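Engineer: I'll drop the sequence and a predicted model, then ask my questions.
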Amino acid sequence: MSGGQFFSHETAAALWGAPFPLARDANGAAARLPPSVHVSVFGTAPLPRIDGVIGHRARIETSNARELDGLMVASAATTWAALGRLPLYDVVAVGDYLCRAWRVGVGRPDSGRDAITSRADLAEAVASGRRVGIRRLRTALELVREDSWSPRETRVRCILSDYALPEPALNVDVFGVEGEFLACLDLAYLREKVAVEYHGILHSRTYAKDVERMARLRAAGWIVIEVTAALLKNEVELVRRVRSALRAR
């Protein structure tokens, strides 16, 4: 890396720890693709010409770089604003991750930790000049929230929004009538007492605890909709279940 060069685009997002979907082959299996490294260059310095490296020309007006763990990397907001060619929900998920507020709550790790960036910073980056996928970025910006904890939660929320359902609260602690802690809910309609919980592969490790948590919620009068990967692929059925639960209240 020479002066004026920095990691950008998907490579910078990975260095910031942002979530990305797996690349998949025609059969739906995880594809083993060699990763490309994205490097941007300020000014008129020559673009890198190395196998496996994709070079980009950056402008001072639209891009910022900073040191991250000893590497020169696009700032979080600059990184996000360079992802406009990705699918909308993925852009939102990265924005959610970068803007997550680490609030205090029951048993929450890293509470009080600073967010990586803010929605205001994302907006400033989008407005700083021409961007690939500018319309998608503007749409995504309106959908970015501070309390989403995973890309799957983001996808569920975006699907519900696309079907004109009310926006749920995100990752809220709920308590019983005697003040006992019931659960931290992925997505919740608090007035209607409807919870939407995503169960991904990581939940298999906590299956017994999850079963008991769902039982506590239902005993306290909550309708709980459990979303699996299969249900997430069936948007119409997911929306039908949520809409039916809301109408029941």
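Structural biologist: Thanks, I have it.

Engineer: CA atoms for contacts and neighbours, from now on please.
Structural biologist: Will do.

Engineer: please identify the helix or strand for the most centrally placed residue in the chain.
Structural biologist: For the chain, the residue nearest the mean C-alpha position is residue 93 (2.2 Å; CA atoms, centre = their mean). Taking DSSP states H and E as the criterion, residue 93 maps to helix 88-99.

Engineer: just give the nearest non-adjacent residue to the residue nearest to the centre of the chain, would you?
Structural biologist: residue 151 (5.0 Å; CA to CA, 6 or more residues apart in numbering).

Engineer: second structure for comparison follows:
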Amino acid sequence: MLLHVTRPGVVAPVAVDPTGLTGPTRKQARGPRWRGTSANRFVPAGVDPTGLEQRIVEAIAGAPDGAAVTGWAALAWNGGRWFTGTTATGAPMPVPIAIDDHRTLVRVPGALACHDWLFDGEVTTVDGIPITVPERSLSFALRRALSDRSAIELIDMAYFDDLTSPELFGRHLARLRSRPGVRRARRAFGRADENAWSPMESVMRCLWEEAGLDLPLTNPPVFDRDGKHLLTPDLLDPTAGVAGEYYGAVHAGLGPRRRDLVREDLYRDTGIELVPMMSTDMRDTGQFVRRLHRAYGRASARGADPDRRTWTLEQPDWWVDTSTVERRRALSAYERATWLRHRS
């Protein structure tokens, strides 16, 4: 497949050109100045093959006409920032390429040929390469997820960058029948949240739900009775007054820790029980669940009257709600810069 990539910083592989104008001559292609990416496709030797977008382009360049990038790679190319193309151990994942049953894909390093269904209208071109639309890309990834929890995380992170919405994705899932993995995709769809801001928030929410507790709200803004914004917990059960916060690597260092202490004081002042989750809790998630149950016990023993709380979830007139994909898509460029700066 010959590509005309328009994305800066990405080099499209080219075929041998006897004139040397649009690609290397056969002799040049065998020399040290060019690197082969697939059959009769070459890039200059200095092009880094490990970059995410470069890997995607080199994979699809070796595919036949009519093929398209799909799954995590299509979501990443479309702007999904949490689709990094690596496993939990940091190993690169192969780029899934959707091709129909009548074509074959000559072995391309770093590519995974997927003979799978494609409905009409499910392939589009973005910055010069063919990719499947977000709904199809996401369902492909979900049907190959290793667990319900990881599938929920995939949907949450597709919502995070507004790649699709619950309405659009739900409509797409309704078209799928007895495909392998569809049941998992539908279960995950029913538990996904369009206001999660990171994968670990998705994990923490799943643990919360699996612990038999009421499903918390995701990133709800909390205000005082005068309409001043106090904080936005990662998770909050407003009935019990219990919040969850994930403390990852970005919380390391004196500066972040100082900000965390200020937030912890705010939680104490408002009477909300805070349950932190650390990255090390993933080695034994039971530790987080036990802390969560103890927090619910303390909140219940305190028995605070909800009508006498100093905080509220009622949004003042000046606040702009960005909790859904539909609301975020409706924002102007200025409003996005103002109200979604936490996503930068």
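Structural biologist: Nice, thanks for sending it over. Remember, it's a predicted structure, so these values are computed and weren't measured experimentally.

Engineer: now which residue in the second structure aligns to the residue nearest to the centre of the first structure?
Structural biologist: In the second structure, the residue matched to residue 93 of the first structure (TM-score structural alignment) is residue 153.

Engineer: thought that match was touching residue 206?
Structural biologist: No - with contact defined as CA atoms under 8 Å, residue 153 of the second structure does not reach residue 206; the gap is 9.3 Å.

Engineer: follow-up on the earlier one: show me the contacts for the match of residue 93 of the first structure.
Structural biologist: Listed by CA atoms under 8 Å, 6 or more residues apart in numbering, the contact set of residue 153 of the second structure reads 192, 199, 202, 203.

Engineer: need those in a markdown table with neighbour count, secondary structure and distance to residue 157 of the second structure, can you?
Structural biologist: Formatted as a markdown table, the contacts of residue 153 of the second structure follow (neighbours: other CA atoms under 10 Å; DSSP: H, G, I helix; E, B strand; the rest coil; distance: CA to CA, whole Å):
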| residue | neighbour count | secondary structure | distance to residue 157 of the second structure |
| --- | --- | --- | --- |
| 192 | 23 | coil | 10 |
| 199 | 18 | helix | 7 |
| 202 | 28 | helix | 9 |
| 203 | 17 | helix | 12 |
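
Engineer: which of the residues you listed are still contacts in the first structure?
Structural biologist: Using both residues aligned by TM-score structural alignment, their matches' CA atoms under 8 Å, the first structure keeps these contacts from those: 192, 199, 202, 203.

Engineer: number of nearby residues for the residue opposite residue 279 of the second structure in the first structure once aligned?
Structural biologist: Taking TM-score structural alignment, the alignment pairs residue 279 of the second structure with residue 229 from the first structure. Counted with other CA atoms under 10 Å, residues neighbouring residue 229 of the first structure total 12.

Engineer: count the residues that sit near the counterpart of residue 219 of the first structure in the second structure.
Structural biologist: Using TM-score structural alignment, the partner of residue 219 of the first structure in the second structure is residue 269. Using other CA under 10 Å, residue 269 of the second structure is surrounded by 11 other residues.

Engineer: just residue 86 of the first structure next, same as before
Structural biologist: If we define neighbours as other CA under 10 Å, then residue 86 of the first structure has 15 of them.

Engineer: any idea how far residue 128 of the first structure is from it?
Structural biologist: 20 Å (CA to CA, to the nearest Å).

Engineer: residue contacts, the counterpart of residue 173 of the second structure in the first structure?
Structural biologist: Aligned against the first structure by TM-score structural alignment, residue 173 of the second structure finds its counterpart in residue 126. Taking CA under 8 Å, 6+ apart, we find residue 126 of the first structure in contact with 81, 134, 137, 138.

Engineer: gap between the two ends of stretch 217-226 of the second structure?
Structural biologist: End-to-end for stretch 217-226 of the second structure, by CA to CA: 22 Å.
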